[in-house]
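A.B. asks: Below is the structure, and that's it, no one-letter string:
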């Protein structure tokens, strides 16, 4: 048997007592509770009806008429007692809550309570802040607090009824239009819940069409399934036609309700001490005598109310239990989403350290491509190292294809249908052109070449947006060398000035700075977006995230600037220093160039020699080899030497420069080095923050504090309610 089935199997009094305990905890503000609510216009006979149902002599004094909801509970007990308390309204401030919860009156007998009731009401009104004189004085006219009266005794029947202030349409002395609205809203709040039985009190001597309470009930109970009409003051209905109209209501012939109408007579303000049996004698007379006996009189109504309360409680208990469990889970999720409380410096520092630790874990996973560590890496901006590698590969290809001012000569010759290797340091990149093309598409899709408006403001002093297309390398290398040489030659004997290579290299590498800064801009934008996305993924509170971002932004910009400065140094070194290298590949490249040139001149004089298995070799005459360099003047020889030296050195310098840019500017300055922007937001940084910085950055707003406190209380209330239900 389930917990809800166990509860339903309990006896009715125990079941109803559990609901009353939930009502005492004000659980009704979170989940609707099974209840009977008495509603009606002022002067509809509500107070007299309540006295008939509960035995409590509600006063007719205007200053003590119902100004708040009153919960009246009667239960059977071996001793007489009446307990009176105040349940704070759902929106009560903490100070008012404590003030009214301190009110408690306990009277040893029902008889004694009836004598003290008026004085108890006056004291309760004062505690709630209700104005003693409606027409003047301080305080309010109506309150959202609830007066709870619990009557116990050996002859009491188990019943709980809630009375709410009577609806009124025009202001009287001391009341305002705001009071009219407040009372109507209070009534709506009680009758809107699907587990509420609405006891609509209607005076029989007034046309039912003028009674607003039925229209109000119909607004929330369109089918009339939970509205019960209580017709009062039948002794004032004298006209036969009016009496017939009342009988039609009770018999369901006019404006029917599923729960029907009951006709009752209560004591009037000038009545004596007549009992129910004396008051009900009127129902023996025409036309009331023709009405069903179970539809007239207080006794019949009271029995029906007890049955209705038990029935709705038994029916709704399983759903009530599920709703409370569901709301506890929902509140806990929201409470956890607020993070750790941060009321003081210790809590604030701990809270921000947790965020910083989570951020560093994101950065670690992103740098190692450990994307399976968290589904959050499905977000493209968080795949940092992948983007960096892709951008770097494209930079490497672009640099080799377009960073030089003039194209070097292509040395070598090939026969038709037979390809001969040509001197080229970037053939490998060209073979992977399809891959590079795909990478270019990815980079374009990532939009790292375009700054968003916010990024432009943040990074404007670091990266510049140049839309001027990069000029393609020119092909007139020999003419260019010849022009420079003729402008700088001196007295030489088939040689050239060493400074000439430096001048030529500076011109050939003139675009290095611009093309490298395009690369660095893409890397910086990628890292900047990663940091923003990673921060969003570990910090859900926008206000905290904004404060942290503003606090670290200046540090981030410094890191980016340091990387850009490193690029400037690398470019400056390559442009300003004299070309020099100890790399053995320089000599090998020059030797290879000479070999290609000699081969090119010997090729027309070579003959084919086919050996065994069809292998073809080329054979040249040694005398031809000796004459290979004949016929070239000094200028031609110098141009070839300058070309081959510059080509060999440029190729080595370009590869060295690309490596240095990645290793020193990107990897060291931006990714893994101690000054990496990824290491700005760390737990050490949080620990070194001053208290006022912490408060400004992560101190909880009043709204968050209020929400956290409200959720904590709601969780506690609901958990207590759950204990009551399953105990």
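C.D. replies: It's in. Note that the structure is predicted; figures quoted are calculated from it, not measured. Numbering: from 1, shown residues only.
A.B. asks: going forward, measure contacts between C-alpha atoms and count neighbours the same way
C.D. replies: OK.
A.B. asks: Run through the helices of the stretch 551-700 of the chain in chain order.
C.D. replies: For the stretch 551-700 of the chain, the helices defined by DSSP state H, counting those that start in this stretch occupy 584-602, 622-626, 634-660, 683-687, 691-698.
A.B. asks: And the longest one, what does it pack against?
C.D. replies: In this case it means helix 634-660. Applying 3 or more CA pairs under 8 Å, 6 or more residues apart in numbering; DSSP states H and E, one finds that helix 634-660 makes contact with helix 477-488, helix 499-508, helix 542-576, helix 584-602.
A.B. asks: With the last one instead?
C.D. replies: For helix 691-698, the elements it packs on are helix 345-367, helix 542-576, judged by 3+ CA pairs under 8 Å, 6+ apart.
A.B. asks: tell me the contacts of residue 325?
C.D. replies: residue 722 (CA atoms under 8 Å, 6 or more residues apart in numbering).
A.B. asks: ok, and it, which helix or strand is that part of?
C.D. replies: Here residue 325, judged by DSSP states H and E, is contained in helix 298-337.
A.B. asks: same question, residue 85
C.D. replies: strand 81-87.
A.B. asks: contacts for that strand?
C.D. replies: 24, 26, 100-101, 103-110, 113, 124, 145-153.
A.B. asks: now the helix or strand following that strand and strand 81-87, what's the angle there?
C.D. replies: Proceeding N to C from strand 81-87, the next assigned helix or strand is helix 94-101, under DSSP H and E. With axes from the mean of the first three to the mean of the last three CA atoms, to 10 degrees defining the directions, helix 94-101 sits at 170 degrees from strand 81-87.
A.B. asks: starting at the chain centroid, how far to whichever helix or strand comes after helix 94-101?
C.D. replies: Moving toward the C-terminus from helix 94-101, the next helix or strand (DSSP H and E) is strand 104-107. In terms of CA atoms, centre = their mean, to the nearest Å, the gap separating the centre of strand 104-107 from the centre of its chain is 48 Å.
A.B. asks: for stretch 387-401, same thing?
C.D. replies: Worked out by CA atoms, centre = their mean, stretch 387-401 lies 38 Å from the chain centre.
A.B. asks: hmm, who's touching it?
C.D. replies: Contact with stretch 387-401 is made by 426, 429-430, 436, 439-440, 443, 512, 515-516, 519, 522-523, 526, 654, 658, 662, as judged by CA under 8 Å, 6+ apart.
A.B. asks: Pasting the second one now:
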């Protein structure tokens, strides 16, 4: 399990009454700049010293929050349904801040890793986000190994849960200006886990949720299924602690079609109370419709039709709280207001940090006039000290260099061992074309009896291919082969 963060910058070129309105073009462009500001600061880990506003989706497991986020982000719309869709784009990155034990990494090891190329078909987002999560759950492997991961060939993950985040940066027409986070659903036990492991994972999920929602500038979107037996469990307990007055919490009721007839009294008073916390109701497609490939536009039209023709919703006095479109506008306005309020403090905090950094830089000595000379000087100094130490310990005089000869021989042997483990690249035919591959990759697919003959007949490419095709170095076979080098290094210590 891993959380998903989405930064979405939208613009609206369609002003038809049936389209999704994001306010007028000037205001939309203005608000997009606020989101771009927050996005830029997030990628530079500015949250280490200043809080950045964002919308946090949370709730119990199976509450419908991930479907709600997809609906808000408009990631299911098909490319041919809008003439501006060619400019829609989603970039995925991995925000790595914790190690495999979910302990914070030192600043030097924290990073944002781009995951694959930009996505231009929104229908591909879900599968790529899933692969990105798999990459985070297998931290010892290169993330590139999961770019084409086959979901039908499931393998056990190295870890069950990570505090690290999959980040989605989305730009395009008719998408909102929002910065969103989708957290794992809160559960009370983990299926197929031992009691001890279950307790640990449940505690981690709750800790992750609390870490996000307790921040004063976080806008909390708490999803509650209308068929929930007890609305005061799980996420409610956390919200009551971090936002007791519900000043920054929006409750979203999902699956309203599951409310039994004449039992709406549990929810209607909350929606009618304009002085209390904000409540919205949404109706997203069920699993059967998703499998059939229902589009975003179809889903929103069906939702609108359902609310207009179903009691008690069609005759209610809270029409402004029904549907994804109205919820989206509400969240966008809340977030932009939070960012606008934060800009002066952000500016002051960044200025102070910049002054502090410049002060530390000014304390550094001036750079040497001749850097190469300084490197040689320090290297020679180190060598002379080492010689002196060895001569002192062994009693060698300047005329006896037997020890140095032995050291030189061992170093030469060490270099030979490393050189022998250098991966060999070959040219092979692949579906009618030619591709570069590692020799070890090739030999793995050849019967043992034929390997010697194959090895002698292949064409070994020059090492320049390593520089031209660095992505080949990411292959799992290459990683396995280079572990032999590590073994040699360990043995030489």
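C.D. replies: Happy to help now that I have it. Predicted, not measured: the structure shown is a model, and the values here were computed from it.
A.B. asks: quick one: stretch 165-172 of structure 2 aligns where in structure 1?
C.D. replies: In the comparison with structure 1, stretch 165-172 of structure 2 aligns to the range 146-153 (TM-score structural alignment).
A.B. asks: re the thing from before, buried among the contacts of strand 81-87 of structure 1? Need that as a selection in PyMOL.
C.D. replies: For the buried members of those, the matching PyMOL selection, counting by 16 or more other CA atoms under 10 Å, is:
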select buried, resi 24+26+100+107+109+110+113+124+145+146+147+148+149+150+151+152+153
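A.B. asks: quick one, what contacts residue 342 of structure 2?
C.D. replies: Applying CA under 8 Å, 6+ apart, the residues contacting residue 342 of structure 2 are 52, 53.
A.B. asks: Just give me the match in structure 1 for it.
C.D. replies: Looks like residue 342 of structure 2 aligns to residue 316 there (TM-score structural alignment).
A.B. asks: Now do the end-to-end distance for stretch 37-51 of structure 2.
C.D. replies: 13 Å (CA to CA, to the nearest Å).
A.B. asks: with structure 2 superposed, average distance for the strand holding residue 85 of structure 1?
C.D. replies: Compared with structure 2 after fitting, strand 81-87 of structure 1 deviates on average by 2.8 Å (mean CA distance after the TM-score superposition for structure 1).
A.B. asks: From what I see, residue 146 of structure 1 and residue 70 are in contact.
C.D. replies: Yes: Residue 146 of structure 1 is within contact range of residue 70, at 5.5 Å (criterion: CA atoms under 8 Å).
A.B. asks: Distance check, the most centrally placed residue in structure 2 against residue 376 of structure 2.
C.D. replies: Centroid-nearest residue in structure 2: residue 166, 1.4 Å away (criterion: CA atoms, centre = their mean). Residue 166 of structure 2 is 45 Å from residue 376 of structure 2, where distance means CA to CA.
A.B. asks: circling back: what distance separates the match of stretch 165-172 of structure 2 from the centre of its chain?
C.D. replies: Distance, centroid of stretch 146-153 of structure 1 to centroid of chain: 44 Å (CA atoms, centre = their mean).
A.B. asks: once the structures are aligned, where does stretch 216-224 of structure 2 end up in structure 1?
C.D. replies: Alignment of stretch 216-224 of structure 2 against structure 1: residues 194-202, by TM-score structural alignment.
A.B. asks: residues contacting residue 87 of structure 2?
C.D. replies: 120, 171, 172, 173.
A.B. asks: That one corresponds to which position in structure 1?
C.D. replies: Checking with TM-score structural alignment, residue 87 of structure 2 has residue 80 as its match.
A.B. asks: ok, the residue lying closest to that match once chain neighbours are set aside - contacts?
C.D. replies: Sequence neighbours aside, residue 153 is the residue nearest to residue 80 of structure 1 in space, at 4.2 Å (criterion: CA to CA, 6 or more residues apart in numbering). Applying CA under 8 Å, 6+ apart to residue 153 of structure 1 gives the contacts 75, 76, 77, 78, 79, 80, 81.
A.B. asks: at 10 Å instead, please
C.D. replies: Residues in contact with residue 153 of structure 1 (CA atoms under 10 Å, 6 or more residues apart in numbering) are 74, 75, 76, 77, 78, 79, 80, 81, 82, 109, 110.
A.B. asks: which of those residues map to contacts in structure 2?
C.D. replies: Using both residues aligned by TM-score structural alignment, their matches' CA atoms under 10 Å, structure 2 keeps these contacts from these: 77, 78, 79, 80, 81, 82.
A.B. asks: of all the residues you listed, which two lie farthest apart?
C.D. replies: Farthest pair in those (CA to CA) is 78 and 82. Separation: 12.9 Å.
A.B. asks: In terms of neighbours, single out the busier of those two.
C.D. replies: residue 82 (21 against 10; other CA atoms under 10 Å).
A.B. asks: Find the residue closest to the more buried one in space, skipping its chain neighbours.
C.D. replies: residue 151 (4.6 Å).
A.B. asks: wait, isn't the one you found in contact with residue 78?
C.D. replies: No: here residue 151 of structure 1 does not reach residue 78: they are 11.9 Å apart, not a contact under CA atoms under 10 Å.
A.B. asks: Can you show me the strands along structure 2?
C.D. replies: 3-11, 54-59, 89-96, 111-114, 165-173, 178-182, 218-225, 249-254, 278-281, 425-430, 433-438 (DSSP state E).
A.B. asks: for these, which one sits closest to residue 350 of structure 2?
C.D. replies: strand 54-59 (18.7 Å).
A.B. asks: That closest one corresponds to what range in structure 1?
C.D. replies: The aligned range for strand 54-59 of structure 2 is 35-40, by TM-score structural alignment.
A.B. asks: can you tell me which residues contact residue 74 of structure 1?
C.D. replies: 54, 82, 149-153, 155-161.
A.B. asks: For it, what is the enclosing helix or strand?
C.D. replies: Residue 74 of structure 1 belongs to strand 69-76 when assigned by DSSP H and E.
A.B. asks: The closest residue to residue 99 of structure 1 other than its chain neighbours: neighbouring residues, count only.
C.D. replies: Leaving aside its sequence neighbours, residue 99 of structure 1 sits nearest to residue 127 (CA to CA, 6+ apart; 7.2 Å). Residues near residue 127 of structure 1, counting by other CA under 10 Å, number 16.
A.B. asks: cool, residue 608 of structure 1 as well?
C.D. replies: Neighbourhood size, residue 608 of structure 1 [other CA under 10 Å]: 10.
A.B. asks: circling back to that earlier point, report the buried members of the contacts of stretch 387-401 of structure 1.
C.D. replies: Neighbour-count burial (16+ other CA under 10 Å) is assigned, among the contacts of stretch 387-401 of structure 1, to 429, 436, 439-440, 443, 512, 515-516, 519, 522-523, 526, 654, 658, 662.
A.B. asks: Okay then, goodbye and thanks.
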